[in-house]
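Student: Sequence below, structure please.
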Amino acid sequence: MTFATPFHTRLRSTRHSIPVDPRRAATAAAITACVVVFAAEVYARRWISDDGLIAVRQVRQVLAGHRPTYSTAERDEVNTSVLWTWLLVAVSAVCGGEPALQAVWAGGILSVGALAVALDASRRFQRSRGADGMLLPAGVLVVLGVIPFWDYGTSGLETGLCFFWLSGSWALLAAVKPDSTPRRRHGTAFALGLGPLVRPEFAIASAAFLVALTLLAGARARKILSIIAVAGVLPVAYEIFRAGYYGILIPMPGLAKEASNTHWGRGFGYFDDFLTTYKLWIPLALLCVLITHLYGRARPSNREVVLVATPVLAASLMCVYVLRVGGDYMHARMWLPLVLLMLLPLFLVPFSRTTGVVVALTAVWATAVGVNGRTSYHNLDAGPQLITNEREFEAAFFGHKHPARAADHLGGDWGAYLEQAVDTARGSAIPVLLYMAHDNATDKDYLTTVPLAPGRTESFAFFWDNMGMTSVLTSLDQLVIDRNGLATPISGHLRLDHPGRAGHEKSLSLVWVLAKYADPVAVTRV
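Tutor: Next up is the predicted model:
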């Protein structure tokens, strides 16, 4: 015969006194499933883009003790995202290894983390509204179904950071209350103010978030001033550094792409390419039904109005910006953060008969798009306005299913040809400039060299237009001259006379290059 001690008796009674709520358990399972599925999708499409390698070269320069630039001979801020650059510097310094691969992993972790943060914030928001039952995945199904979300979960670009900052900002807002402590209020303000350092146009989202913060915190004049001061301290400090060090007020990609210009027609073409490829009007219409059902019957509280309206308003304003500047040449990339932002309040919705039907229809659409949703142009083909499905394009161009390492970008016929030409030119007895010339007799282009100008300290210079691939071919102390303006200040400052493919409209003439970098004695004709 055995006897239970009082401690064991209390332990058994405690275990049996906490029943598991099956509805909350189902919600937790649904959240977990969404995160796991998205992580699997991102991993299956892992890669680093040519533009991602441009940012990685700047990181490598910093790690080598050089300037934060592309070529040591120039001062040029080649990466649009300040935070992404310095985050990669920190990750690479701590973890070691190849910075390109660190960029892939960091982007993937941030993207998956963003989804987890957004789902948890949506759960807390719905619970604060009194929804104590099961919550269904709704808006998150758009992220799970649209393939570009998988592609740009990595890519070496700042998109994963964009996802994480937007999700994290909304999560911080959802935790703010009128009685929040000054530490929480100022900590939230500091995080919300980082938008311009994530991407310059994210200043729009920062402004919207900060207005929401003042409303949610019930801030008066003095508190509002302190919020603005804390939010602006780092962006303003960096802008002073940028103006003094680089001599410009925006990153070079913004100057090279003339981000202040207006191209409404091209912008709407870019929007149509995204909208029609995935038939996005279907989930948008279904989610409008959800908004009406959730908030149309009873008057929501002021807090609910702010938390729902802020991401929708911020995303709408940023959509106008993308339309005005003409979009991008990478299919869907500029739209992804905005779609995620707009859907944040509807990532999870309370279960009811109506929401169940709407979510089921959205799930059918997401499954169909995930299986069959593809651009009409594939591999090396370009679509309208010379838009490309960049991941497919580069995988085909470099002949690698997952071009996630720097060396993977030297595959294919072009990679082998360029690598051989660069090796030959670097082995020259004198410093030379390698560039593409044209043979009028055969009407073909070919790579050739000319001696560098006396006084140039570089052992080799290369005039080309794929700065990511070129960053792999050349060492950090060798000069690279960018035809399109991202990595060379002189080409970035050219006047844009003839609009063309987004991001590739400026072209530095060989005449300028030879005049600035080549030995004038050796240059007899162009």
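Student: make it CA atoms for all contacts and neighbour counts henceforth
Tutor: Fine.
Student: Quick one: the strands in the stretch 1-150 of the chain, in order.
Tutor: Here the stretch 1-150 of the chain has its strands, by DSSP state E, counting those that start in this stretch, at 135-137.
Student: and this one, so I can compare the two:
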Amino acid sequence: MLGWRNRALTDDGTIFLRTVRQILAGNGPVFNVDERVEANTSTLWQWVLVLLGALLPGDLGRIAVITGLLMTVTGVFIACDATRRLYSTNAPTRWMLPAGVLVIFAVPPFQDFASAGLDSGLGTLWLSACWWLLVRLRNDPSPLELTAHAVVYGLGVLVRPDLFLVTVIFFTASWLLRRPSFPQAAAQLAALGTLPISYEVFRAGYYGLLLPMPALTKEAGQTELAAGLRYLRDFADPYALYAPAALLLIAACLIAKRHSLDRALLVPATPVCAALALTAYVTKVGGDYMHARMLLPATYLALLPVFLIPCTRALAAITVSIATWCAVVAGPWHTTTLDPNSQTVRVRVEDTRLTGNDNADNTRAWTSAFPGLRESVAAALAAKTPVLLRLRPDDFRPDLLMPLNPMYKGTKISIPGWYLGVTGAVVPLDQRIVEMWGLAHTLGAHLEYTPGWEKKLPGHGKLIDDVWLLALDLDPQVLDPPPGSIAVTREGLAAARHALSCGDLKELLDSTRKPLTAGRFWDNLTGAWERTNLRIPRDPFDAERKFCGRRQP
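Tutor: Presented below is the predicted three-dimensional model:
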């Protein structure tokens, strides 16, 4: 009910829909038809939406919202059943009390992302399934069933790349609990890796990279501890999460006293270890701009062993205390107020402001909220020649129409995608969108960080400079930068264009734009490691020296 009350499609959720529509239209898993880019982090969620879009009528955005909510509800039910089974043989009573599950119901970010059109619902369902299968190990499943478990565990990296940590920890716990023979272990490893490795080969050959483009853009291997710790605090402070955490820790200790210190404790310890690993990773990379989103899987994992707790006098008192905390947090009198210095955004609040709708749960609700963007696209499509648009930042109406690079054959417009999801919904599938943050743009993802931007908007540190945008999309017959271009000179524009024609930078662009022949697939596959690690200097003269070795005469 809480998830339904807060149902809404986020702009980021709408990004998935353009790729889904491209697949359904026969153009392949791309964002623009002229560039093979993996714009979405969750591979599995993308293909779930493709399947649903092919089978069900109606708005894809609403389908994504409802499906995510159903997956969340189903996942919570499965998790509760698994925790009940965990205590069914050792609990002093058959009655169970809700404890950790109350935190899920109370904390607003869980409600916000239950139906955001993102992969959160799928992630909740997968985590719950892994937990249920781990508890199932206590019933001594057959080797064939254990192999099937491994297939489910292996899906983690396809749900989200960071869930690879959960896959490793759950599979290791499964191996320690069952201690399979060598042939059985080999079969389970094969089952664990077949799907993710097969997709990784496809990704490297098709896109030319080893990671989804958003992971590359956000520099998933970086270390930003100060920002990560602030991200943790921004989640914990507004809801006083320390209170239920302390109460549930006491409950876990009381429950543990009733269990013998043997391998059985490995089962509840497994999701807690996975939660710690995920939290450490999210903290290391500096978090995200979306309030709490990256910490929700870790929080969910940590709560799983105490979703339900046995009914004893002491544990009942703890449950009442948690319920009291829930009433404070979930009640209408509680307003989520983030630190004014916070770098995170509660997307539901922001999206409600943008759309003017508390339940913008479909694509039309978004497109109707951006009339200037719709007018800009219509004006560009009506132009006599192909154009590159520049939009006014206040209302997204045309600021300047420039001649488009003729290499984009069949394309009439190229338009900046500041809000990529709604732009993808407005712009026709056969027209070009420039993802300005580099999250779905080949050159942008490989640029060095924009100085200062990473501190303003975590995860969005690769804003594309005007000089590179013009070098790629402006007609090369135009030698002078158009009026209003930021820090672009005639010489800089020429240097950027020269750099694009040289060495590894040219090969990078070719990997996504050349026709996908067998030879191109092999070149992409074998060069994926080097290409993933390639970084482009922002200064066009530095880039020219790096890739061309000399200045253009």
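Student: In contact with the residue nearest the centre of the first structure, which residues?
Tutor: Geometric centre of the first structure, nearest residue: Thr159, 1.5 Å, by CA atoms, centre = their mean. Thr159 of the first structure is in contact with 107, 111, 152-153, 337, counting by CA atoms under 8 Å, 6 or more residues apart in numbering.
Student: ok, and the most crowded of those?
Tutor: Ranked by the number of neighbours (other CA atoms under 10 Å), the contacts of Thr159 of the first structure place Gly153 first, at 32 neighbours.
Student: Distance check, the equivalent of it over in the second structure against Gly417 of the second structure.
Tutor: Applying TM-score structural alignment, one finds that Gly153 of the first structure aligns to Ala114 in the second structure. Plainly put, Ala114 of the second structure is 26 Å away from Gly417 of the second structure if you go by CA to CA, to the nearest Å.
Student: Show me what Pro180 of the second structure lines up with in the first structure.
Tutor: Using TM-score structural alignment, Pro180 of the second structure pairs with Ala219 in the first structure.
Student: distance of its match from Val233 of the first structure?
Tutor: Distance of Ala219 of the first structure to Val233 of the first structure, computed by CA to CA: 19 Å.
Student: ok, those two, which is more surrounded?
Tutor: Taking neighbours as other CA under 10 Å, Ala219 of the first structure and Val233 compare with Ala219 leading, 17 against 13.
Student: tell me the secondary structure for the more buried one?
Tutor: With DSSP: H, G, I helix; E, B strand; the rest coil as the basis, Ala219 of the first structure sits in coil.
Student: How many neighbouring residues does the nearest residue to Asn357 of the second structure once chain neighbours are set aside have?
Tutor: Nearest residue to Asn357 of the second structure in three dimensions, chain neighbours excluded: Ala365, at 7.7 Å (CA to CA, 6 or more residues apart in numbering). Look at Ala365 of the second structure: counted by other CA under 10 Å, it has 18 neighbours.
Student: same check, this time on the one 5 residues further on
Tutor: Summarising burial for Phe370 of the second structure: neighbours were counted as other CA under 10 Å, giving 18.
Student: likewise the one 4 residues further on?
Tutor: Burial of Arg374 of the second structure is recorded as 19 neighbouring residues (other CA under 10 Å).
Student: Can you check which part of the first structure stretch 143-161 of the second structure sits on?
Tutor: Using TM-score structural alignment, stretch 143-161 of the second structure corresponds to residues 182-200 of the first structure.
Student: Ala243 of the first structure -> the second structure?
Tutor: Aligning on TM-score structural alignment places Ala243 of the first structure opposite Ala204 in the second structure.
Student: Now name the helix or strand holding its match.
Tutor: Element membership of Ala204 of the second structure [criterion: DSSP states H and E] is helix 182-207.
Student: how close does that helix sit to the first structure?
Tutor: Its matched residues in the first structure lie on average 1.2 Å from helix 182-207 of the second structure after superposition (mean CA distance after the TM-score superposition for the first structure).
Student: can you give me the helices in the stretch 201-350 of the second structure?
Tutor: With helices called from DSSP state H, counting those that start in this stretch, the stretch 201-350 of the second structure shows them at 213-217, 225-236, 242-256, 266-285, 296-303, 313-330, 347-355.
Student: In CSV, list these along with distance to Asn139 of the second structure.
Tutor: Listed next are the helices of the stretch 201-350 of the second structure as CSV, based on distance: least, CA to CA, whole Å:
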stretch, distance to Asn139 of the second structure
helix 213-217, 39
helix 225-236, 37
helix 242-256, 20
helix 266-285, 12
helix 296-303, 22
helix 313-330, 27
helix 347-355, 42
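Student: So for Arg520 of the second structure, which of those sits nearest?
Tutor: The minimum distance between Arg520 of the second structure and the helices of the stretch 201-350 of the second structure falls on helix 213-217, with 19.1 Å, by CA to CA.
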